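Engineer: A predicted structure for the sequence below; I have some questions about it.
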Amino acid sequence: MNDRYGRDVLAGDWKAPRGGRATPVEAETGLVVEDVETGWVGAVVRVEKAGGMQVVHLEDRRGRVKGFPLGPGFLVEGRPAVLTPPTARKKAELAAARTAASRTASGSLAAPRGPARMARASRVFVEGRHDAELVEKVWGDDLRVEGVVVEMLDGIDDLAGLVRDFAPTATRRMGVLVDHLVPGTKEWRIVEQAQAVRPYAAHVCIVGHPYVDVWQSVRPERLGLEAWPVIPRGTSWKHRILAHLGWPHETQADVAQGWKRILGTVRGYRDLQPELLGRVEELIDFVTVGASA
């Protein structure tokens, strides 16, 4: 049957504003909102009590921060909203997020930002570019705070000569990270000779990890592997690893791109094997304790 009078115009929420009624939205950190009265658009950075009222602070895209009374008068994604304080659960999540943000990739507490520190005379040396890039990604913030420079070696075949050239002292210490430092290997014998160089032995710390290449210090599960594959001696380790992963592996450019992908899986110290973590921490401690800038 046709309704000759049409629908009831008074049915439903006919008094609702054109944009809809305001809904409660928790003022979570990072939430982008617009203040209707002033047109100020910004992300929530904090909520606090001030002058007997709750105030939400919004940071705009230029980094300027402005406070507004918490409550109605905001738009979230173009819809009216009443901003409410974060709940206890949200506060706990925000506190956890702030704690995580206050730590560096190595797990250390992040130091307050300040002017760059003058580099120490002491140095940490690593075998190659990939080692240096990995150390920088995980420990870079710590090293800058401490004023420690990481330098690359062109191999360790003449490590004893490198020690003599650097001529370390009590205030100019030398730390060296060596790949595949396993008893009975060529690397082991080279390190023994370098550690015996006089009169520098007390001012040199040479440590190493057991892996054929620093790639292996990345936890294999980050690449979807249960374990790093065993590559037969006499073959190109990196090229065979890339082939095992199903990645391009014919050229050096393929190797460089493969390492970039592996390094990209590293988010922090939890993604590295403890055999590398301990050794790098040991070197940083050695070159900074008792050393002057």
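Structural biologist: Structure's in. What do you need?

Engineer: From now on I want contacts and neighbour counts done on CA atoms only, so please keep to that.
Structural biologist: Noted.

Engineer: OK, contacts around the residue nearest to the spatial centre of the chain?
Structural biologist: For the chain, the residue nearest the mean C-alpha position is A105 (3.9 Å; C-alpha atoms, centre = their mean). When contacts are counted by C-alpha atoms under 8 Å, 6 or more residues apart in numbering, A105 touches 137-139, 141, 267-269.

Engineer: how about a cut-off of 6 Å?
Structural biologist: Contact partners of A105, counting by C-alpha atoms under 6 Å, 6 or more residues apart in numbering, are 138, 268.

Engineer: helix, strand or coil for it?
Structural biologist: Assigned by DSSP: H, G, I helix; E, B strand; the rest coil, the conformation of A105 is coil.

Engineer: what packs against the lengthiest strand in the chain?
Structural biologist: For the chain, the longest strand by residue count, based on DSSP state E, is strand 41-50. If contacts are counted by 3 or more C-alpha pairs under 6 Å, 6 or more residues apart in numbering; DSSP states H and E, strand 41-50 sits against strand 32-35, strand 53-59.

Engineer: can you list the residues that contact the longest helix seen in the chain?
Structural biologist: What stands out as the longest helix in the chain, according to DSSP state H, is helix 129-146. With C-alpha under 6 Å, 6+ apart as the contact definition, helix 129-146 has outside contacts at 105-106, 268.

Engineer: Quick one: closest of the helices and strands packed on strand 41-50 to R222.
Structural biologist: strand 32-35 (33.0 Å; C-alpha to C-alpha).

Engineer: could you pull out the helices for the chain?
Structural biologist: 88-101, 129-146, 159-166, 186-195, 237-245, 252-264, 274-288.

Engineer: related to what we said a few turns ago, buried set for the longest strand of the chain?
Structural biologist: Along strand 41-50, these residues count as buried under the neighbour rule (16 or more other C-alpha atoms under 10 Å): 41-47.

Engineer: Pipe the residues you listed into TSV and attach distance to R189 per row.
Structural biologist: Formatted as TSV, those follow (distance: C-alpha to C-alpha, whole Å):
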residue	distance to R189
V41	64
G42	61
A43	58
V44	59
V45	56
R46	58
V47	61
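
Engineer: Out of these, which is nearest to A170?
Structural biologist: V45 (46.4 Å).

Engineer: follow-up on the earlier one: out of the helices of the chain, nearest to L225?
Structural biologist: helix 237-245 (8.8 Å).

Engineer: Can you tell me what sits against that closest one?
Structural biologist: With contacts defined as C-alpha under 6 Å, 6+ apart, helix 237-245 is touched by H249.

Engineer: Okay, one more to line up with it:
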Amino acid sequence: MSDRYGMDVLSGDWKSKGRLARPTSRAMEATPGTVVEDVETGWVGAVVAVEKAGGVHVVHLEDRRGKVKAFPLGPGFLVDGAPVSLTAPKGAQRAALAAAEKQASRTASGSVAVHDAKARVAIGSRIFVEGRHDAELVEKVWGHDLRVEGVVVEMLDGVDDLAAAIRDFAPGRGRRMGVLVDHLVPGSKESRIVAEANKIAPEHVLVLGHPYVDVWQSVRPQRLGMEAWPTIPRSMEWKRGICAHLGWPHDSQTDIARAWKQILGTVRSYADLEPALLGRVEELIDFVTTE
């Protein structure tokens, strides 16, 4: 009996018919010096390091200006316009990568380390942060860069009277002021304070903020074995609530200080911090070191 309907119209590669087939990614080891492009962001850079951070492998790419960013290994990259899926290097390639990392000698912030250089005499410009924990985190990740540039980080002990702090600092030419504010989100108390402060010497003052309740939250939760930072009821102090969630002592201020030291100890480099903090700190450093 003849088949009145002919062949099965769903057989074969029916999805690609009538349009160009989408190119498939080929696997490629992330070898040092290979120039790749991240499809999502358009970032183009050479491979300088591969490491495991937060339970996943990341590749560090350095652009032509010397800036370095980290991206998860896998698909989503282009090499010479062709899609590739980056994989961790093996054998000889791993040794070559290790040699490249040693030669580059990156700081915790991802910049190239300046060896045998004395700390520069402090310039007039400053970066201000809200408290001790913010200052310690900035020092751990960007300390080398700041010493090379001669930038001092000072503490504000809160931003309730930020306008007065700006006037006391007396910003001007050669004396720029960068301020990092916690929990700067639309409608918050901090957003209203910053809006007023930004009217004072705007050409010499830059106030930026991150969305986190506290700088603790800018540390990637995976570093502490969590998928995400927990939501703490408003009836409980946030830091004590975090310690309780983690099963840590939280009755005294000494407990809180010890908890922060434990969190800070998990931070090895910028790759352990959230992008929303990284971008703001880098922008403040650029601002106070450029006249």
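Structural biologist: Looks like it came in fine. Since this is a predicted model, take the numbers as computed values, not measurements.

Engineer: Kindly present the helices and strands packed on strand 41-50 of structure 1 as CSV, with separate columns for mean neighbour count and distance to E281 of structure 1.
Structural biologist: Below are those laid out as CSV (neighbours: other C-alpha atoms under 10 Å; distance: least, C-alpha to C-alpha, whole Å):
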stretch, mean neighbour count, distance to E281 of structure 1
strand 32-35, 21, 40
strand 53-59, 20, 37
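
Engineer: Can I get those in a markdown table including distance to H180 of structure 1?
Structural biologist: Below are those laid out as a markdown table (distance: least, C-alpha to C-alpha, whole Å):
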| stretch | distance to H180 of structure 1 |
| --- | --- |
| strand 32-35 | 50 |
| strand 53-59 | 50 |
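
Engineer: picking up where we left off before, now do the same for the residue nearest to the centre of structure 1: its match in structure 2.
Structural biologist: For A105 of structure 1, the aligned position in structure 2 is A108, judged by TM-score structural alignment.

Engineer: With G268 of structure 1 instead?
Structural biologist: Using TM-score structural alignment, the partner of G268 of structure 1 in structure 2 is S269.

Engineer: Tell me the spatial nearest neighbour of that match, not counting adjacent residues.
Structural biologist: Leaving aside its sequence neighbours, S269 of structure 2 sits nearest to A108 (C-alpha to C-alpha, 6 or more residues apart in numbering; 4.2 Å).

Engineer: Please report how far that neighbour lies from V179 of structure 2.
Structural biologist: Going from A108 of structure 2 to V179 of structure 2 by C-alpha to C-alpha, to the nearest Å gives 21 Å.

Engineer: cool, and E51 of structure 2?
Structural biologist: Using C-alpha to C-alpha, we find E51 of structure 2 at a distance of 32 Å from V179 of structure 2.

Engineer: E203 of structure 2 too?
Structural biologist: From E203 of structure 2 to V179 of structure 2 the distance is 14 Å (C-alpha to C-alpha).

Engineer: Counterpart of E192 of structure 1 over in structure 2?
Structural biologist: Checking TM-score structural alignment: E192 of structure 1 goes with A195.

Engineer: Report how many residues lie close to its match.
Structural biologist: Look at A195 of structure 2: counted by other C-alpha atoms under 10 Å, it has 12 neighbours.

Engineer: Comparing E51 and V179 of structure 2, which shows the higher neighbour count?
Structural biologist: V179 (25 against 16).

Engineer: Aligned to the more buried one, what sits in structure 1?
Structural biologist: Using TM-score structural alignment as the criterion, V179 of structure 2 maps onto V176 of structure 1.

Engineer: so that match sits right up against R123, yeah?
Structural biologist: No: applying C-alpha atoms under 6 Å as the test, V176 of structure 1 and R123 come out as separate, 8.5 Å apart.

Engineer: Just tell me the aligned range of the lengthiest strand in structure 2 in structure 1.
Structural biologist: If you go by DSSP E, structure 2 has its longest strand at strand 44-53. Strand 44-53 of structure 2 lines up with nothing in structure 1 when matched by TM-score structural alignment.

Engineer: separation between the nearest residue to Q273 of structure 1 once chain neighbours are set aside and G161 of structure 1?
Structural biologist: Closest residue to Q273 of structure 1 apart from its sequence neighbours, by C-alpha to C-alpha, 6+ apart: S217 at 5.1 Å. S217 of structure 1 sits 28 Å away from G161 of structure 1, going by C-alpha to C-alpha.

Engineer: for G258 of structure 1, same thing?
Structural biologist: Counting by C-alpha to C-alpha, the gap between G258 of structure 1 and G161 of structure 1 amounts to 33 Å.

Engineer: Next: L276 of structure 1.
Structural biologist: 25 Å.

Engineer: Then P168 of structure 1?
Structural biologist: Applying C-alpha to C-alpha to P168 of structure 1 and G161 of structure 1 gives a distance of 12 Å.

Engineer: With neighbour numbers in mind, choose between those two.
Structural biologist: Between P168 of structure 1 and G161, P168 has the larger neighbour count (other C-alpha under 10 Å), namely 21 against 14.

Engineer: Stretch 93-108 of structure 1: which residues count as buried?
Structural biologist: Buried-residue list, stretch 93-108 of structure 1, by 16+ other C-alpha under 10 Å: 104-106.

Engineer: cool, stretch 239-257 of structure 2 as well?
Structural biologist: In stretch 239-257 of structure 2, counting by 16+ other C-alpha under 10 Å, buried: 239-243, 250, 256.

Engineer: now stretch 49-65 of structure 2
Structural biologist: For stretch 49-65 of structure 2, the neighbour count (16+ other C-alpha under 10 Å) marks 49-51, 53-54, 57-63 as buried.

Engineer: No further queries at this time; thank you.
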